[in-house]
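>>> generate a structure from the sequence data that follows.
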Amino acid sequence: MLIFVIVFNLFLTLFNLYIAFRLWRLRRVLARVAKTLTMVERRLHRIFYPAPEVVLRGKQGTHELRQRYHRLLVQIELIEKIFSLVSLGIGIWRRQMRGKRRLRSEKLFPAV
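So this is what the prediction gives:
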């Protein structure tokens, strides 16, 4: 019986040592994981900390670009109207010039 108790205690001691060793290794792994995650979090913080400011600047730049685009559209419409008026003027001027040529040619060569 005494031998059984000694062997059983020895087995329990070895089992506890095995569990302690596994817990010690798990603690080391978890410490490395925590260290890595902390490092990643710091780097991400450095990368993304200025992000709101950059987004706001981009938003402002986009707003200014849209305003400039709208002004250019208004200017293009104005130029198209001017070209349309000039084209209309040239067309009227040509018709008047054709009419004057006919009158001149009829004066020079009257119909018989």
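>>> please make it C-alpha for all contacts and neighbour counts, starting now.
OK.
>>> C-terminal to the strand or helix carrying residue 34, what's the next element?
Secondary structure assignment for residue 34, by DSSP states H and E: helix 2-48. Using DSSP H and E, the helix or strand that follows helix 2-48 towards the C-terminus is helix 51-108.
>>> and this one, so I can compare the two:
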Amino acid sequence: MFDLVAVHTSRYIVCNLRAIFIGSIRVIIEQDLEWVQQSEAMVTVVVVINILISLVLLYVASRVRKLKQRLARLTNIFIAAERSSHRVLYGAPVAISTGQRNVHNLRQTNQSPQIQIQRVRQIFSLLALGQQVWRRNFLRLRSKPLKKRK
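A predicted model of the protein is given here:
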């Protein structure tokens, strides 16, 4: 009988342990199921956020591409303008220095006539001044009546 009681007791213990174990497993599984559901919701949120970020970055990439194309066009325009101005202005330094030399030479050759012209002007000015002085004195002498001698 002792063996029978021991067997029943051990079965009872095993059944209770099994029930406790199964109950614990159920609780764990239920918690895991809640966690999985929460995880699924979080994964969904993360996926949606990633899709939104991807769409924003795709838009930014398209704007950057358009900007790159505009900059390439502007670069080509500036290069063409630089080439054109280079062709036009390539001989400018030589022409400028030649012009400066010519102006210097003309100033040197015109300097002596300029001095001569200035001297002639001074002479004419002196003559005009002398003429004015002579007229004043001559008019004074004419305007004074001559005294008769008694």
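>>> in structure 2, what residues pair with the helix holding residue 34 of structure 1?
Aligned by TM-score structural alignment, helix 2-48 of structure 1 corresponds to residues 8-54 of structure 2.
>>> mean shift of the helix holding residue 34 of structure 1 relative to structure 2?
For helix 2-48 of structure 1, the mean deviation from structure 2 after alignment is 1.3 Å (mean CA distance after the TM-score superposition for structure 1).
>>> please apply the same query to stretch 76-93 of structure 1.
For stretch 76-93 of structure 1, the mean distance to aligned residues of structure 2 following superposition is 2.9 Å (mean CA distance after the TM-score superposition for structure 1).
>>> any idea which residue is closest to the centre of structure 1?
Nearest to the mean C-alpha position of structure 1, by CA atoms, centre = their mean, lies residue 58 at 8.6 Å.
>>> I'd like to know how far whichever residue in structure 2 pairs up with it sits from residue 71 of structure 2.
Using TM-score structural alignment, the equivalent of residue 58 of structure 1 in structure 2 is residue 64. Residue 64 of structure 2 sits 10 Å away from residue 71 of structure 2, going by CA to CA, to the nearest Å.
>>> what of residue 141 of structure 2?
Note on residue 141 of structure 2: its distance to residue 71 of structure 2, by CA to CA, is 93 Å.
>>> over to residue 122 of structure 2?
To residue 71 of structure 2, residue 122 of structure 2 is 68 Å away according to CA to CA.
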